[in-house]
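> this is a predicted model, with the sequence first.
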Amino acid sequence: MTTRWLTPEEQRAWRAYLAASTLLEDALDRQLQQEAGMPHLYYAVLAVLSDAPDRRMRMTDLAEHAKITRSRLTYVVTRLEKDGAIRRENCQWDKRGSIAALTDEGLALLERLAPGHVEAVRKAVFDHLTPEQVGQFEEICSAIAAAIEGEGAQENAPDDLPWRRRSCSSGQ
């Protein structure tokens, strides 16, 4: 099979994406570390739970929404549980699974952090885009995510999406 090298335009776009995504994640991590002593991923997990019905979600579903491995989610939830932001509950319909529930304290923390986080996102991303570019940005990011998730869902394709990896413990 012949390698399909990136064109000069694709190479520039790829390098721009790498720089932007790395710098963006760093900026969001720094803002949340300064404000709450937590990385961006922890905030994202709290935000996903805040949108879930009854602020509860099965751990495997939460890992999929957060786009992380189940073992990484277990680590995040354990830390947030120690801080009182999340509570783990047994899953009544599946004894092997567990539920992550956002506590009132976790919701209050999220509500306290949200204005600063939104300002950091706006400052890093949306203040630099036109309304047309915002739509293009959504379309591009959605297309990339759908393509990667679609590859993992195809029959006979490696099931290598983070939340489906088998290298984690099964009790989630």
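Okay, I see it. Numbers count the residues shown, from 1 in each chain.
> for the rest of this, base every contact and every neighbour count on C-alpha atoms.
OK.
> spatially central residue in this structure, please.
Taking Cα atoms, centre = their mean, the centroid of the chain lies closest to A66, which sits 3.3 Å from it.
> was I right about that one contacting L46?
No - using Cα atoms under 8 Å, A66 makes no contact with L46, being 9.9 Å away.
> one step back: for the residue nearest to the centre of the chain, what are its contacts?
By Cα atoms under 8 Å, 6 or more residues apart in numbering, A66 lies in contact with L41, A44, V45, V48.
> any idea how far the second one lies from R87?
Translated: A44. 16 Å (Cα to Cα, to the nearest Å).
> what about the two, which has more around it?
R87 (18 against 14; other Cα atoms under 10 Å).
> and that one, what helix or strand is that in?
Using DSSP states H and E, R87 falls within strand 86-90.
> how far does the following helix or strand past that strand sit from the chain's center?
Remark: after strand 86-90, the chain's next helix or strand is strand 98-102, criterion DSSP H and E. Centroid separation for strand 98-102 versus its chain: 16 Å, with Cα atoms, centre = their mean, to the nearest Å.
> got a markdown table for the contacts of A66, with distance to R79 too?
As requested, the contacts of A66 are exported to a markdown table (distance: Cα to Cα, whole Å):
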| residue | distance to R79 |
| --- | --- |
| L41 | 12 |
| A44 | 14 |
| V45 | 12 |
| V48 | 16 |
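> select only the buried ones of the residues you listed in PyMOL?
Buried residues within those, by 16 or more other Cα atoms under 10 Å, are selected in PyMOL with:
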select buried, resi 41+45+48
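> second structure follows, compare the two:
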Amino acid sequence: MTEAPRWLTPVEEQAWRGMLRMHDLLVNQAGRTLQSGFGLSATDYSVLAELTRTPDDRLRILEIAKVLGWEKSRVSHHLARMTKRGLIAREECADDGRGSVVVVTPAGRAAMEAAAPRHVEDVRRLFLDHLTLGQITLLAEITDTVLREIDAGQ
């Protein structure tokens, strides 16, 4: 016998739908600034942010896919567009001849350095400035918990 679905309560639905809408609005509004001011899409910025968080500005393609939660084909297509624009370059992996590594180019580094201060300003203006320190701390705990559980299930 099939178990009945566990429908969302009104509060659960409000939380879920609100989180989705908030995410979409934040990404769209911050993305518009990145595009109009710096010629970067929100996706470009996400890739460059992950690459520049590493000590040597490089990651394997599968690592980028994992950290961004994208399918390998989506990553490959997007990286090809960024390569054509000179933001990144691909190199053979020194450890493994089958894989490749993505590296930030000087143009990609310059684009990131130009865009990051405005992006942080937007994150504060659109998101953080509307919350108390307690709410930010609680949200950080919530996101860590959910992400950890999702990662454990994969």
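Thanks, I have the structure now. Everything quoted here is computed from the prediction, not taken from an experiment.
> quick revisit: trace the residue nearest to the centre of the first structure over to the second structure, please.
Aligned by TM-score structural alignment, A66 of the first structure pairs with L68 of the second structure.
> any idea how far R125 of the second structure is from its match?
24 Å.
> pull up the aligned stretch in the second structure for the lengthiest helix in the first structure.
The residue-count maximum for a helix in the first structure (DSSP state H) belongs to helix 8-36. Mapped onto the second structure using TM-score structural alignment, helix 8-36 of the first structure covers residues 10-38.
> how big is the offset of the matching stretch relative to the first structure?
When the first structure is overlaid, stretch 10-38 of the second structure sits 1.3 Å from its aligned residues on average, using mean Cα distance after the TM-score superposition for the first structure.
> buried sites along that stretch?
Applying 16+ other Cα under 10 Å to stretch 10-38 of the second structure flags L26, A30, G31, R32, T33, L34 as buried.
> of those, which is the nearest to V120 of the second structure?
A30 (9.4 Å; Cα to Cα).
> which residues touch the closest one?
Here A30 of the second structure is in contact with A42, H119, D122, V123 (Cα under 8 Å, 6+ apart).
> out of these, flag the one nearest to S76 of the second structure.
Distances from S76 of the second structure to the contacts of A30 of the second structure, taken by Cα to Cα, are shortest for A42, at 16.4 Å.
> from L48 of the second structure, how far off is the residue nearest to that closest one when sequence neighbours are not counted?
Counting by Cα to Cα, 6 or more residues apart in numbering, A42 of the second structure lies nearest to G31, which is 4.7 Å off, once chain neighbours are set aside. As judged by Cα to Cα, G31 of the second structure and L48 of the second structure stand 14 Å apart.
> thinking again about what came up before, what does the strand holding R87 of the first structure contact?
By Cα under 8 Å, 6+ apart, strand 86-90 of the first structure touches V77, L80, E81, G97, S98, I99, A100, A101, L102, T103, G106.
> list the buried ones in stretch 62-76 of the second structure?
L62, E63, I64, A65, V75, S76.
> and that stretch, how far apart are its ends?
OK, stretch 62-76 of the second structure end separation, Cα to Cα: 10 Å.
> also stretch 98-113 of the second structure?
End to end - Cα to Cα - stretch 98-113 of the second structure spans 32 Å.
> in the first structure, what residues pair with it?
The aligned range for stretch 98-113 of the second structure is 96-111, by TM-score structural alignment.
> what residues of the matching stretch count as buried?
G97, S98, I99, A100, A101, L102, T103, G106, L107, L109, L110.
> residues making contact with that stretch?
Under the criterion Cα under 8 Å, 6+ apart, residues 43, 46-47, 49-50, 55-60, 62, 77, 84-91, 170-172 lie in contact with stretch 96-111 of the first structure.
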